[in-house]
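1. what follows is a predicted structure for the sequence shown.
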Amino acid sequence: MDIRAYKGRGALSNQASRYRQSTVQAEADGWWQEAVVERVDTLVQPDLSKSVLSHNQSPDVPFDQSINPYRGCEHGCIYCFARPTHAYLDLSPGLDFESRLFYKPRTAELLRQELSHPNYVCKPIGLGTNTDPYQPIEKRFRITRQILETLLECRHPVTIVTKGTLILRDLDLLEALAQRNLVHVMMSVPTLDRSLKRTLEPRAADPARRIRVIRALTERGVPTGVLVAPVIPALTDHHIEAVLQASADAGASEAGYVLLRLPREVAPLFEQWLHAHRPERAQHVLSIMRQMHGGATYDAAFGRRQTGQGPFAELLRKRFELARRRHGLDRERRGRLDCGQFRPPVEQMALF
């Protein structure tokens, strides 16, 4: 397997999808001289899905339904728990996940159809639950903005999780939704260390810019919190207090955290990244992860997958709660988002 770092990319390899029935292993025999690839370009293709609303029954996540306008994510965060979903497309959760992207051109149309269904029950829709709705290609395709326009028209509540500063482009829509108690935003900030961020989240916004986004949103009345996700033991956990303080100073109203998750292909990808970029910390990070998951680097059980268990997990929880209270980020969200205003979209009849 070819393992090397590419500028602007998080993954160091491109292992084949686990669903492929056969794989090819290259062997150097001295005859074939393969050209050295210096960069991995982004390829974007349409996704012609016939529905856009996904429904969730997991007891440890705070949403029942969501929309993911894109498959794959150009931010290239090496720790992204959504990477294994690219295997369903017969693509690699490695470099393919951050360079072979798909957009859903019919999202707004399909959303209107689903909201118009007689049996539809209004519940907040989550954006950013799998891949970032404000990743760089959103600037070109504007799918997330189309979703927000539709939800505002229908007076439908929405929650957003992002690390993209492009969200400020949609301040007009977010402010209008906020005035009706129909939106809540969580900005993801796992670290304020710019040098670490450059390899950990290569195409995501600078941490300081994300803090400024929190300030800009809250100044316009958009309820915004900070999500310290993921917390990586022995690598980013000592940044928790600084992230919460900076976010509180910027006006954040609440805070949450999620422990590093390493499902399926994410574990070997993250281990490759550790040994390449933080070799002196690699064994320590993995050792603590195993302590928090009963000897494995990941436990997929509900209630444990996002927090871990054991002494280190408990210490992490107490540290976070103490810092959250100290900075006033433990306030309950001001009421729940209002589902009572929902009105199904009105389809305009053709004149002729």
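-> Noted; the coordinates are in hand.
2. going forward, measure contacts between C-alpha atoms and count neighbours the same way
-> Fine.
3. contacting residues for the residue nearest to residue 209 when sequence neighbours are not counted?
-> Once flanking residues are discounted, residue 209 sits nearest to residue 165: 7.1 Å by C-alpha to C-alpha, 6 or more residues apart in numbering. Counting by C-alpha atoms under 8 Å, 6 or more residues apart in numbering, residue 165 touches 134, 205, 209, 210, 213.
4. got another, please set it beside the one above:
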Amino acid sequence: MSLKRHFKGRGAQQNTPNRFLENSHEIRDDFLEFCRLEGEEADSNRTQYIPIFPKTIVNTVTSPDVGMEYSMNPYQGCEHGCIYCYARNTHEYWGYSPGLDFERKILVKKAAADLLQAKLRSKRWKAKTIVLSGNTDCYQPVERKFGITRACLEVFLKYRHPVGMITKNSLILRDLDILKELAKDRLVGVNISVTSLSEETRRILEPRTASIKKRLETIRILSENNIPVNAMLAPIIPGINSHEIMDLAKAVSDNGARSFAFTVVRLNGALGGIFTDWIKKTLPDRADKVLHQIQECHGGSLNDSRFGIRSRGEGQIAAQIHDLVRLAKSTYFKDKKFPVLNHEQTYKDGQLRLF
């Protein structure tokens, strides 16, 4: 019988090998038994915060499926631990595993606000919405410690520059003062991710995220303060949350969301193995059914890299999801519309131009 333990509060339950590294690290049962006998910890499961020093912070997004032109990420890796997160694969570029390392080794860009200011002041830069964050959550728990996202918002406000935000953490309400000022000039739009209305589902899918109650409350408070919210009902995972589409749409609409978007889950790169290992340990009774239904949405594979199809899926199950989405939009969002942000940057030097 295996002695490997459950990593409480984590999504991934293993560190898959990094495809770019020659060597890999494995925790063997005999080592775990030795640690038990010696009263030692084989793995502390603690989160590490590692400073890094990039030269730039704003990234050009070339994917036609993402819906943004530019993004920036104050942090790499994400302690939220969402098991389905596509960003896990990017942790390999930093020399880490997309499994547990992605959740426990958080790379911190302390100079992000200064780098952003230099970008906005550049004579060649023309105002376009920059999204916080296109990769990992800018309001994950580490933000309480470093406050980098708030510092970046202060830069956006100083230069009256449009910013989009994607998060599933109620910590965004800490910065309500800045968001309200940005919203006065149509300079901010917020995307709140709501994947399920079931706390049990949320807990196993996204172990260190804000509760569903907190997320709906966050949508309501932002909306009451005239800050436009788009709900991200993503990803839709057949057999796990696909039956909740109508209820999710109603809940976010009732709390003030002006629109919603969705994706069908896809498990590219190392994600396929990480998710398979997780679901067989966490939901063994329906693991095979869920995996087969995901495969049916992507031509018989867990992986799908085809632009235009990979986030939408294809086949009968995907078609059923799309039908429910259309019904949800016509039922709960018929007269709602997410606004276009203001791209007329008049504060190029951090002050109003008079002439």
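-> Happy to help now that I have it. On a predicted model such as this, the values are computed, not experimentally measured, just so you know.
5. TM between them?
-> After superposition, the two chains reach a TM-score of 0.94 (TM-score structural alignment, normalised by the length of structure 1), with 346 aligned residues with a C-alpha RMSD of 1.9 Å.
6. re earlier: by neighbour count, which of the contacts of residue 165 of structure 1 wins?
-> Highest neighbour count within the contacts of residue 165 of structure 1: residue 134, with 29 neighbours (other C-alpha atoms under 10 Å).
7. can you find the partner of residue 227 of structure 2 in structure 1?
-> Mapped onto structure 1 by TM-score structural alignment, residue 227 of structure 2 lines up with residue 222.
8. trace stretch 72-87 of structure 2 over to structure 1 and give me the residue numbers.
-> So stretch 72-87 of structure 2 sits over residues 67-82 in structure 1, by TM-score structural alignment.
9. tell me how far that stretch lies from the chain's centre.
-> Offset of stretch 67-82 of structure 1 from its chain centre (C-alpha atoms, centre = their mean, to the nearest Å): 6 Å.
10. same check, this time on stretch 221-231 of structure 2
-> Distance, centroid of stretch 221-231 of structure 2 to centroid of chain: 19 Å (C-alpha atoms, centre = their mean).
11. okay, now residue 124 of structure 1: neighbour count?
-> Around residue 124 of structure 1 there are 22 residues (other C-alpha under 10 Å).
12. cool, and residue 49 of structure 1?
-> Residue 49 of structure 1 has 12 nearby residues by other C-alpha under 10 Å.
13. distance of the counterpart of it in structure 2 relative to residue 72 of structure 2?
-> Here residue 49 of structure 1 is matched to residue 54 in structure 2, going by TM-score structural alignment. Relative to residue 72 of structure 2, residue 54 of structure 2 is positioned 12 Å away (C-alpha to C-alpha, to the nearest Å).
14. could you pull out the strands for the stretch 251-355 of structure 2?
-> 259-264 (DSSP state E, counting those that start in this stretch).
15. spit out the contact partners of residue 236 of structure 2.
-> 195, 242, 262, 263, 264, 265.
16. once you drop chain neighbours, what's closest to the fifth one?
-> Spelled out, that is residue 264 of structure 2. For residue 264 of structure 2, the spatially nearest residue (C-alpha to C-alpha, 6+ apart) is residue 236, at 4.9 Å.
17. again, but for the first one
-> On the basis of C-alpha to C-alpha, 6+ apart, the spatially nearest residue to residue 195 of structure 2 that is not a chain neighbour turns out to be residue 233, at 5.3 Å.
18. for the one you found, helix, strand, or coil?
-> With DSSP: H, G, I helix; E, B strand; the rest coil as the basis, residue 233 of structure 2 sits in strand.
19. what about residue 244 of structure 2, which SS state?
-> Per three-state DSSP, residue 244 of structure 2 ends up helix.
20. ok, the equivalent of it over in structure 1 - contacts?
-> When structure 1 is aligned by TM-score structural alignment, residue 244 of structure 2 is paired with residue 239. The contact partners of residue 239 of structure 1, by C-alpha under 8 Å, 6+ apart, come to 190, 191, 192.
21. for residue 239 of structure 1, give its distance to residue 215 of structure 1.
-> Distance from residue 239 of structure 1 to residue 215 of structure 1, by C-alpha to C-alpha: 20 Å.
22. for stretch 163-174 of structure 1, measure first residue to last.
-> OK, stretch 163-174 of structure 1 end separation, C-alpha to C-alpha: 16 Å.
23. name the residues of it that are buried.
-> 163, 164, 165, 166, 167, 173, 174 (16 or more other C-alpha atoms under 10 Å).
24. hang on, isn't the second one packed against residue 211?
-> No - in this structure residue 164 of structure 1 lies outside contact range of residue 211 using C-alpha atoms under 8 Å: 11.0 Å.
25. if we can go back for a sec, any idea how far the residue nearest to residue 264 of structure 2 is from residue 261 of structure 2?
-> Distance from residue 236 of structure 2 to residue 261 of structure 2, by C-alpha to C-alpha: 10 Å.
26. likewise residue 31 of structure 2?
-> Applying C-alpha to C-alpha to residue 31 of structure 2 and residue 261 of structure 2 gives a distance of 46 Å.
27. for the stretch 1-150 of structure 2, what spans make up the strands?
-> Using DSSP E, counting those that start in this stretch, strands in the stretch 1-150 of structure 2 cover 48-51, 58-60, 70-72, 75-76, 105-108, 130-132.
28. take the ones you listed and write them to TSV, including mean neighbour count and distance to residue 87 of structure 2.
-> Converted to TSV, those look like this (neighbours: other C-alpha atoms under 10 Å; distance: least, C-alpha to C-alpha, whole Å):
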stretch	mean neighbour count	distance to residue 87 of structure 2
strand 48-51	13	18
strand 58-60	15	15
strand 70-72	20	13
strand 75-76	26	9
strand 105-108	21	13
strand 130-132	24	14
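29. got JSON lines for these, with distance to residue 306 of structure 2 too?
-> Compiled in JSON lines, these are given as follows (distance: least, C-alpha to C-alpha, whole Å):
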{"stretch": "strand 48-51", "distance to residue 306 of structure 2": "34"}
{"stretch": "strand 58-60", "distance to residue 306 of structure 2": "20"}
{"stretch": "strand 70-72", "distance to residue 306 of structure 2": "21"}
{"stretch": "strand 75-76", "distance to residue 306 of structure 2": "25"}
{"stretch": "strand 105-108", "distance to residue 306 of structure 2": "30"}
{"stretch": "strand 130-132", "distance to residue 306 of structure 2": "23"}
